[in-house]
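1. curious how this folds, go ahead:
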Amino acid sequence: MAASALGCTPADLAAVEEIVRKAGTSFARGMRVLPPDRRYAMYAIYAFCRLVDDVADEESPLADRLPRLDQWRDRIAGLYAGRTQDALDRVLHAAINRYALRQADFDAVIDGMQTDAETVVVAPGPAEYDLYCDRVASAVGRLSVRAFGDGSADADRVAHHLGRALQTTNILRDLGEDAERGRLYLPADVLDAHGVPHEPDAALRSPGLRPACRDMADRAEAHFREARAAMRRCDRRAMRPARLMAASYAAILDTLRKADWREPRIRVSVPLWRKLRIAARAAIPL
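-> Presented below is the predicted three-dimensional model:
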């Protein structure tokens, strides 16, 4: 641990890192390419997203969860007014000040989590789908690119397109898991174009599901291309984590393409050897 990262205490940094570690993802390893100040800023952003998502995903009644999401809105507003209450607040506050993170992006993340908390999303309209992707993915990207080291308009374009590419890939990978929860995130216009019913279980059995998923994969790949084009106009070093995420998720999408959604309830995974090759190549400029 870098004791001076963001000017925070070792105890506060350790507390935030522990939230990330307990999440049990590969996120922490991916952020090791960053210098300490930026790495702990990203840990704090991830911890915020994780904790808000935990509220949205709880089995407790909606009436209990919505006030807690409102508390997160108040908590974020407090950070911009200089009020902190715990280690995460203090590290987030330092990151906000150091990297000019925007309150609207934090609020958008909370709004996206609230959508999942209060709505069983089934076949959203095109505008609803795009807004959902913006809130749960691209808003996180807009926070991240600043922590990575680039706050330019082109970096925001990376966040816009990469967020949509990643979220669409997640949706295409998690069809079975989402259906078990009564959810179907594929947009209505794509389902209708292929005669896929809007009921989740029926959709997974429909012969039109596979071509619908191929269409969505095409959309994701278009967003990946736009994100990579925007990355070339950004600070090369700052975009290293974005390149890693793009390459990792493009590999997932490629694996999904090869499986062709023949068994949509089975969640595909990328082989370890391919993950290691992607990590090695992420340092190579595009």
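2. only C-alpha atoms for contact and neighbour calcs from this point on.
-> OK.
3. what about Pro35, how many neighbours?
-> 12 (other CA atoms under 10 Å).
4. gap between it and Gly125?
-> 41 Å (CA to CA, to the nearest Å).
5. over to Met245?
-> If you go by CA to CA, the gap between Met245 and Gly125 works out to 27 Å.
6. check Asp86 too.
-> 40 Å.
7. try Leu34
-> From Leu34 over to Gly125 (counting by CA to CA), the distance is 38 Å.
8. which of the residues in stretch 28-48 are buried?
-> Judged by neighbour count (16 or more other CA atoms under 10 Å), stretch 28-48 contains these buried residues: 28, 31, 33-34, 36-48.
9. looking at Met245 and Gly125, which one has more neighbours?
-> Neighbour totals were compared for Met245 and Gly125, and Met245 leads with 19 against 15 (other CA under 10 Å).
10. pull the contacting residues for that one.
-> The contact partners of Met245, taken as CA atoms under 8 Å, 6 or more residues apart in numbering, number zero.
11. secondary structure element holding it?
-> helix 240-259 (DSSP states H and E).
12. can you check Ile284 too?
-> Applying DSSP H and E, one finds Ile284 in no helix or strand.
13. any idea how far it is from Ala100?
-> Ile284 is 28 Å from Ala100, by CA to CA.
14. so what's Ala137 closest to, chain neighbours aside?
-> Gly163 (4.6 Å; CA to CA, 6 or more residues apart in numbering).
15. and for comparison, fold this next one:
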Amino acid sequence: MTEDRLPGSALLPLAYRECRQIAAAHGRTYFLATRLLSAERRPAVHALYAFARMVDDVVDRAGRSAAAHDRDPAAELDQIERDLRAALESRLGSARTAPHASSADRQNDRSWESGPRPRALVLAAVTHTIHRYDIAAQHFWTFLDSMRMDAPGAPAFRNRYATMAQLREYMRGSAAAIGLQLLPVLGTVVPVSAAEPAAAALGEAFQLTNFLRDVAEDLDRDRVYLPADALAAFGVDDALLFECRRTGRTDPRVRRALAHLIAVNRDLYRRAEPGIDLLEPRVRPAIRTAATLYADILHHIERSDYAVFDHRAVVPRHHRLRIAATEFTTATLRGRLTR
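-> Okay, the predicted model is just below:
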């Protein structure tokens, strides 16, 4: 019996374990914050992260090297969507039924992570998570639509954004949708719809922080995820960005543009922060930790004098652990004081 046809009771632990390993390897900040969640919620968060990572890697590989990507990324995203739709429709994520790998998965099961049938395992875990927590499937189709904007050859492909409005259209699917996927897993003390605006804002805040941190890496793939009109207001264009990347030095005009966009980013965090109190009390420390650690990336960019072209801003591990410990201690004391 092949691994992608194991009985559901055997496959789901394997599938969730695969997702946990992906989250631990690639999402250090999220993984640390997830440690503050209850053991019951962690696997679902790992599954959602692993699915997003799997899709993101499809377009990242295409952006890094067309020669290294032996499949059309747009077609690959379409296949992932078909596989997920089929799994949801047949309830393959239930503990009673095991998902089968698609023909595309069998051909590409080592294309983004090592190990047996990783795509089938991630799809099994995320499908089970969607059913278990009654997550609206539309959030996944919105996410995939934004990812097609990253896929060379797709009709929606775009590697430049003229305005913040255009960039927010992309982030609505690439980041806000992920926040909305998480809400039913985390739980809320208000109707889910009341918590959605803040969750979407926090997703956008995380995404914009990534863009500011990864300017150099994105330029290497001929992508600019910063709005052209905001850059132009400070005298910055593509030529100047590429020159900064070539020399590894941040031009004063770019420094001022980045300072402006960091202020915009912090406003998103401020708008999202009240939404954390709309979540179930037990999950608030984890989300506060993730928000604090991600916002700290902005501080590290500033402290480096905006040197985003010669190194990647990273929050030191000891600082991440200290923030997580502080949030856990604070939450524990609050719980004792409110009993």
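16. can you calculate the TM-score here?
-> TM-score for the superposed chains, counting by TM-score structural alignment, normalised by the length of structure 1: 0.87, backed by 279 aligned residues with a CA RMSD of 2.4 Å.
17. one step back: the residue nearest to Ala137 of structure 1 maps to what in structure 2?
-> Aligned by TM-score structural alignment, Gly163 of structure 1 pairs with Gly203 of structure 2.
18. which part of structure 1 matches stretch 277-291 of structure 2?
-> Counting by TM-score structural alignment, stretch 277-291 of structure 2 corresponds to 232-246 in structure 1.
19. from the chain's centroid, how far away is that stretch?
-> Taking the mean of its C-alpha atoms, stretch 232-246 of structure 1 sits 16 Å from the chain's own mean (CA atoms, centre = their mean, to the nearest Å).
20. how many other residues sit next to Phe224 of structure 1?
-> Count around Phe224 of structure 1 with other CA under 10 Å applied: 23.
21. same question, the one 3 residues further on
-> Look at Ala227 of structure 1: counted by other CA under 10 Å, it has 26 neighbours.
22. the stretch 201-339 of structure 2: helices as residue ranges?
-> For the stretch 201-339 of structure 2, the helices defined by DSSP state H, counting those that start in this stretch occupy 215-220, 228-232, 238-247, 252-272, 284-303, 317-337.
23. just say which of these is most tucked in.
-> Comparing the helices of the stretch 201-339 of structure 2 by mean neighbour count (mean count of other CA atoms under 10 Å), helix 284-303 comes out on top with a mean of 20.
24. now that one against helix 252-272, angle please.
-> Interaxial angle, helix 284-303 of structure 2 versus helix 252-272 (axes from the mean of the first three to the mean of the last three CA atoms, to 10 degrees): 170 degrees.
25. okay, now Gln85 of structure 1: neighbour count?
-> Count around Gln85 of structure 1 with other CA under 10 Å applied: 10.
26. aligned to Gly112 of structure 1, what sits in structure 2?
-> Aligned partner of Gly112 of structure 1 by TM-score structural alignment: Ser146.
27. mind listing which of the buried residues of stretch 28-48 of structure 1 are in strands?
-> The strands, defined by DSSP state E, take in nothing from the buried residues of stretch 28-48 of structure 1.
28. one step back: what are the buried residues along the host helix or strand of the match of Gly112 of structure 1?
-> Per DSSP H and E: Ser146 of structure 2 is located in helix 138-148. Neighbour-count burial for helix 138-148 of structure 2, counted by 16+ other CA under 10 Å, picks out His139, Phe140, Trp141, Thr142, Phe143, Leu144, Asp145, Ser146, Met147, Arg148.
29. and the gap between the last one and Leu77 of structure 2?
-> So the one you mean is Arg148 of structure 2. 7 Å.
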